[in-house]
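> What follows is a protein structure lacking sequence information:
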């Protein structure tokens, strides 16, 4: 299992992912689930992935194949020459369908589902930044001001903090903290999610991928963040008056 999320606020976008892949309690490996694509001054894109590792890697391979063809003599459609983010998400959905045609039946015969979910986001030119979730069927939805974040994978543990505190009007530096707390809270409650955490913070209008970090479990900022969060929760609970029937 994995957990990836993207937050959309007025100042930009935040992308976060863990790096743990689990195939049973005795087979835990690390695989990056974030890919960032950049053509400085023109567009910046980020893809987060969850699901069957072989499927996500196949989709990535097809995306890379098309980009190689597009810069060669063959030309053609690729991730980095779509007109807008919606078309980009649709393009990624088409690559999922391409893999589905090749592998879905064989996976079914082996008792496995065709399991993949992606988050695709970024900014193209002067168009506003956007984030989309692309499903295993290839269709997509986008985040909005009213629902300004997307999650894939093991999402239930990290959702409450976002529901309670994050909005489209949250400043970008605060959005990073909300995202890290959501990811770290998930890792605290589910052993299949864990460090290293990858962060890509994108400020609207930059059109370059300049703010990327990897957080190991002992990263000073991550350790301070989780300690302050845990201790703050305990202090807040202590500060809440008890129920009248229990007060003596």
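Sure, I can see it. Everything numeric here is computed off the predicted structure, so don't read it as measured data.
> Going by C-alpha atoms from here, please, whenever you check contacts or count neighbours.
OK.
> and residue 22, how many residues sit next to it?
The number of residues packed near residue 22 is 16, by other CA atoms under 10 Å.
> which ones are touching the nearest residue to it once chain neighbours are set aside?
Excluding its sequence neighbours, the residue lying closest to residue 22 (CA to CA, 6 or more residues apart in numbering) is residue 28, at 4.5 Å. Each residue near residue 28 by CA atoms under 8 Å, 6 or more residues apart in numbering is listed here: 20-22.
> cool, residue 208 as well?
With the criterion set at CA under 8 Å, 6+ apart, residue 208 makes contact with 38-41, 43-44.
> can you do 10 Å?
Under the criterion of CA atoms under 10 Å, 6 or more residues apart in numbering, the neighbours of residue 208 are 37-45, 123, 202.
> Take this one as well and set it beside the first:
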């Protein structure tokens, strides 16, 4: 399994991915899940992938040379000449379908699902930044003001902090910190996600990024996040009133509901449940 998150803000984009791949408890490996496609000054794109490793690697390889026909009088569409991120994502979808055509029947015969999902985002000169989530059928959806981040892989543990903290107007530093907290929460609860991590921050209109780093267990900022987040969660938890106790609580728990009757107790065999 894996965990990847991409965040689209007014100020830029944030991408974070882990690197653990496992096929059983004794088949743990490290494979990077992030790919950067960059033509300085013209286009900048990032791909995060999750799912079956062999499928993901094939898609990444084909994506670099994949061509989508645009008609008899136009040059085929590639990620290198796509006039928009939407068109570049169409090329990614085509690459996924090509791998399915090549390997799908054999995988099915072997009892293996065609399982691959991706986050693909960036900026092409002449248009605003865009962020997409791409599915194993090659179809995709785009991030909006209301939903400005995507997750693929083991997403449930890291989602609450993103939902509470991230808005399109968030600062890039805030989003990067939030993404790392989200990842640390996932690492804490799921062994199928693991270090090292790849973090990339893209600033709107730059068409390049120098702010990317591979984070291992010795990284001082990650060590601080790991220890501080757990400690502060415990402090906040302990500061909340206990629901039951000998003293009268400030916020009582055992109060009657205005709408619902108390739960019935069955005291003998002849009573009806309903």
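Received the coordinates, thanks. Fair warning: this is a prediction, and the values are worked out from it, not measured in the lab.
> The residue nearest to residue 22 of structure 1 and residue 192 of structure 1, how far apart?
When CA to CA, to the nearest Å is the yardstick, residue 28 of structure 1 and residue 192 of structure 1 sit 8 Å from each other.
> which residues are common contacts for these two?
When CA under 10 Å, 6+ apart defines a contact, the residues bordering residue 28 of structure 1 and residue 192 alike are 20-22.
> mind listing the strands for structure 1?
With DSSP state E, the ranges of strands along structure 1 come out as 3-9, 12-17, 20-22, 28-30, 34-39, 43-51, 116-124, 130-134, 140-142, 149-153, 197-203, 212-215.
> Now tabulate those in TSV and tack on distance to residue 170 of structure 1.
Shown next, in TSV, are the strands of structure 1 (distance: least, CA to CA, whole Å):
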stretch	distance to residue 170 of structure 1
strand 3-9	6
strand 12-17	10
strand 20-22	29
strand 28-30	32
strand 34-39	23
strand 43-51	21
strand 116-124	18
strand 130-134	16
strand 140-142	18
strand 149-153	12
strand 197-203	13
strand 212-215	20
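> Compute the inter-axis angle for the lengthiest helix in structure 1 and strand 116-124.
In terms of residue count, the longest helix belonging to structure 1 (DSSP state H) is helix 85-109. Compare the direction of helix 85-109 of structure 1 with that of strand 116-124 by axes from the mean of the first three to the mean of the last three CA atoms, to 10 degrees and you get 170 degrees.
> so what secondary structure elements neighbour helix 85-109 of structure 1?
Under the contact criterion of 3 or more CA pairs under 10 Å, 6 or more residues apart in numbering; DSSP states H and E, the helices and strands touching helix 85-109 of structure 1 comprise strand 43-51, helix 53-71, strand 116-124, strand 130-134, strand 140-142.
> can we see that at 6 Å?
Secondary-structure packing of helix 85-109 of structure 1 (3 or more CA pairs under 6 Å, 6 or more residues apart in numbering; DSSP states H and E): no helix or strand packs against it.
> Could you list the buried residues of that helix?
Neighbour-count burial for helix 85-109 of structure 1, counted by 16 or more other CA atoms under 10 Å, picks out 85-86, 88-97, 99-100, 104.
> could you check the angle strand 130-134 makes with it?
Our comparison of helix 85-109 of structure 1 with strand 130-134, counting by the same axes, to 10 degrees, yields an angle of 20 degrees.
> I'd like the distance from helix 85-109 of structure 1 to the chain centre, please.
Helix 85-109 of structure 1 has its C-alpha centroid displaced from the chain centroid by 19 Å (CA atoms, centre = their mean, to the nearest Å).
> Please apply the same query to stretch 121-132 of structure 1.
Relative to where its chain is centred, stretch 121-132 of structure 1 has its mean C-alpha point 15 Å off (CA atoms, centre = their mean).
> What are the buried residues along it?
Neighbour counts over stretch 121-132 of structure 1 (16+ other CA under 10 Å) mark 121-125, 129-132 as buried.
> Stretch 140-148 of structure 2 now?
By neighbour count, and taking 16+ other CA under 10 Å as the criterion, the buried residues in stretch 140-148 of structure 2 are 140, 142-143, 148.
> I appreciate the help and will end here.
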